[in-house]
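Participant: Please find the sequence and the predicted model below.
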Amino acid sequence: MSRTTGDRRAEIIQAAVEVIAERGYRGASLGAVAERVGLTQQGLLHYFPTKEALLVAVLAARDQWDVASTALHGTTWPLEMLTSLVEYNATRPGIVQTFTVLAGDSVTEDHPARAYFEERYRWVREGAADMLRAEFGERLPGGLTPERAAPLLVAVMDGLQVQWLLDPAAVDMAAAFRDFVALLGGTGNT
C-alpha cells in the first residue's frame, strides 16, 4: 500500500516531534528524523526542503492538534476550554516536551521559530484576554484588566508544563490549573 504525500508528511512530522523531544531542536538532525521514518536525508528533503520548514510544520501541527482536540477555534475561548486543554496536554508528554523545548530555544535571536512563537504568543494573549473579558467583564475579581491578566494566564499554563515535565509525580498540571482558575474567581475548581 503506497502512502500519500500527506500521510508521509504527517509521519515525518510525528517523527520530528519525537526526535526534538529527545534531543532538542539544535540536537535534532534531519538525518535522525529521516532514519526514524525509513528515508534517506535526501528523501526527507523532498517533503521538507529545510530543517526550518520541518520545524514550522511541527509547530503548526501542534496547534492544529490543540484546536481539533479542544475546539479552540471560536473567537472567544471559554475558560473551561483552557482547563480541557491542560488536561489533554497531560496525556501527551512528548508533544508538550517538544513545544516547551522549542519555545525555550526560540528566545535566541537567530532561532528559526522565533517569529512563529512571537506571533503565536501574541494571538494567544489576545484570545486569553477575550476569554477573560467574556468570563469577568472589564475587571477581574482582583482588579486586573483582561489584557493585564492574559500574560499571567499564559505563563501559568506554560510554567505548569515545565514543572510537570520535570516532576510529573509531584505536579498535577490539570489540578493546579483548576486551582489557578479558582483563584481568578472562575469555575475551574470542581
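Facilitator: Happy to help now that I have it. Not measured: the values here are computed from a predicted model. Residues are numbered from 1 along each chain as shown.

Participant: hey, let's count contacts and neighbours off CA atoms from now on
Facilitator: Will do.

Participant: after the strand or helix carrying residue 158, next one along is what?
Facilitator: Element membership of residue 158, judged by DSSP states H and E, is helix 146-166. Sequence order places helix 173-184 as the next helix or strand after helix 146-166, per DSSP H and E.

Participant: so what secondary structure elements neighbour that next one?
Facilitator: helix 79-89, helix 146-166 (3 or more C-alpha pairs under 8 Å, 6 or more residues apart in numbering; DSSP states H and E).

Participant: buried ones in the shortest one?
Facilitator: The one in question is helix 79-89. 79, 82-87, 89 (16 or more other C-alpha atoms under 10 Å).

Participant: from these, which is closest to residue 105?
Facilitator: Taking C-alpha to C-alpha as the measure, residue 105 sits nearest to residue 89 out of these, at 20.1 Å.

Participant: OK, contacts around that closest one?
Facilitator: residue 96 (C-alpha atoms under 8 Å, 6 or more residues apart in numbering).

Participant: Can you give me the distance of it to residue 48?
Facilitator: In this view, residue 89 and residue 48 are 27 Å apart by C-alpha to C-alpha, to the nearest Å.

Participant: Okay, one more to line up with it:
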Amino acid sequence: MTSVAIGAGPGNDEEGRAAASDPGRGYAKGRAKREEILQAAMVLFGEVGYHAASLREIAARVGMSHPGLLHHFPTKAALLEAVLAYRDAVDTADLDDDLARGTDFFDALVSLAERNARRRHIVELFTALVAEATSPDHPAHAHFVRRYEAAVARTGARLAERARAGELREGVDPYAAARQIVALMDGLQVQWLLSLDRPESEQVDMAADLRAYLRLVLAD
C-alpha cells in the first residue's frame, strides 16, 4: 500500500512529489509507516485494551495526523485485525522456523516462551485483548475462538503422535493435555507480567515452568 503524507507545509509536498516520481520509494515508505502504526497500536492496546484505545492517540504516537492514519487503517476494527494477524504471524514464524531446523515441537514451545519473555509489549497485548474478547460482541472474539481451536488441535495432534510411539506417560489423554498446555502457557504469561515489579530472581520463569510440566506429560 502506497502512502502520501497528509497535511500542510512544503515538506509534505516534497515527499508527495518524491513518492509520485519514484513509486518504489512511496511503497517502501508506506510499508514502513504501516509497520510503525502496528507497533504503536500493539503497545496501546496492551496498555489500555481495545475499547479504551483511540486512533487519535495512536496517530499522535507515530507523529501523524488522524486522517493520515485512516489512510492506512480506515477503522479501529481494521487496525485491530491487522495487529492480531501481525502478532500471530510473529509467533507462527518463530515456531515454524524452529521446526524447520529439526527442533522438537515441544522444545519449540519452550523456546517460544523464552522469546515471549523478551517481548513484553506483545504479551501485554495478548493478555489484554483475550480478556476483552471473551465477550461475543467483541471484534476479536471469533479470532480468538479460532486461535484456541487451532492451538489445541495442533498440540493435540503432536501429543497423539507421541502416544502412538509410546512416548506419552500412561493415562495422559492427548487432547486434554493439549488444552492444559495451551492454558498453562497463557496463564504463565499473566503471572509473568504480574511478577515484573519484583527482583529478577523472583520473577516467573515461563520457559522453566512449561518445561517442568512437559516432563509430567511426555515419557522420558
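Facilitator: Everything's here; your move. Since this is a predicted model, take the numbers as computed values, not measurements.

Participant: quick revisit: and the two most separated of the buried residues of helix 79-89 of structure 1?
Facilitator: So, the buried residues of helix 79-89 of structure 1 by C-alpha to C-alpha: farthest apart are 79 and 89, at 15.7 Å.

Participant: quick revisit: in structure 2, what stretch matches the helix holding residue 158 of structure 1?
Facilitator: Counting by TM-score structural alignment, helix 146-166 of structure 1 pairs with residues 174-194 of structure 2.

Participant: What residues does residue 45 of structure 1 make contact with?
Facilitator: Residues near residue 45 of structure 1 by C-alpha under 8 Å, 6+ apart: none.

Participant: Translate it into the numbering of structure 2.
Facilitator: That one, residue 45 of structure 1, aligns with residue 70 by TM-score structural alignment.

Participant: Quick check: buried residues in the helix or strand hosting its match?
Facilitator: Following DSSP H and E, one finds residue 70 of structure 2 within helix 66-72. Residues 67-72 are the ones in helix 66-72 of structure 2 that count as buried (16+ other C-alpha under 10 Å).

Participant: Ok, stretch 62-76 of structure 1 next?
Facilitator: Using 16+ other C-alpha under 10 Å as the test for burial, stretch 62-76 of structure 1 gives 62, 66, 70, 72, 76.

Participant: picking up where we left off before, and of the helices and strands packed on helix 173-184 of structure 1, who's closest to residue 111 of structure 1?
Facilitator: Nearest of those (C-alpha to C-alpha): helix 146-166, 19.5 Å.

Participant: Which neighbouring elements make contact with the closest one?
Facilitator: helix 93-105, helix 114-136, helix 173-184.

Participant: What residues in structure 2 pair up with the second one?
Facilitator: Using TM-score structural alignment, helix 114-136 of structure 1 lines up with residues 141-163 of structure 2.

Participant: so how far does the matching stretch sit from its counterpart in structure 1?
Facilitator: Following superposition, stretch 141-163 of structure 2 is found to deviate from structure 1 by 1.1 Å on average (mean C-alpha distance after the TM-score superposition for structure 1).

Participant: how near is the most centrally placed residue in structure 2 to residue 115 of structure 2?
Facilitator: Geometric centre of structure 2, nearest residue: residue 87, 2.7 Å, by C-alpha atoms, centre = their mean. Using C-alpha to C-alpha, residue 87 of structure 2 is found at 13 Å from residue 115 of structure 2.

Participant: In CSV: the buried residues of stretch 62-76 of structure 1, plus distance to residue 9 of structure 1 and secondary structure.
Facilitator: Putting the buried residues of stretch 62-76 of structure 1 into CSV (distance: C-alpha to C-alpha, whole Å; DSSP: H, G, I helix; E, B strand; the rest coil) gives the following:
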residue, distance to residue 9 of structure 1, secondary structure
62, 14, helix
66, 19, helix
70, 23, helix
72, 24, coil
76, 31, coil
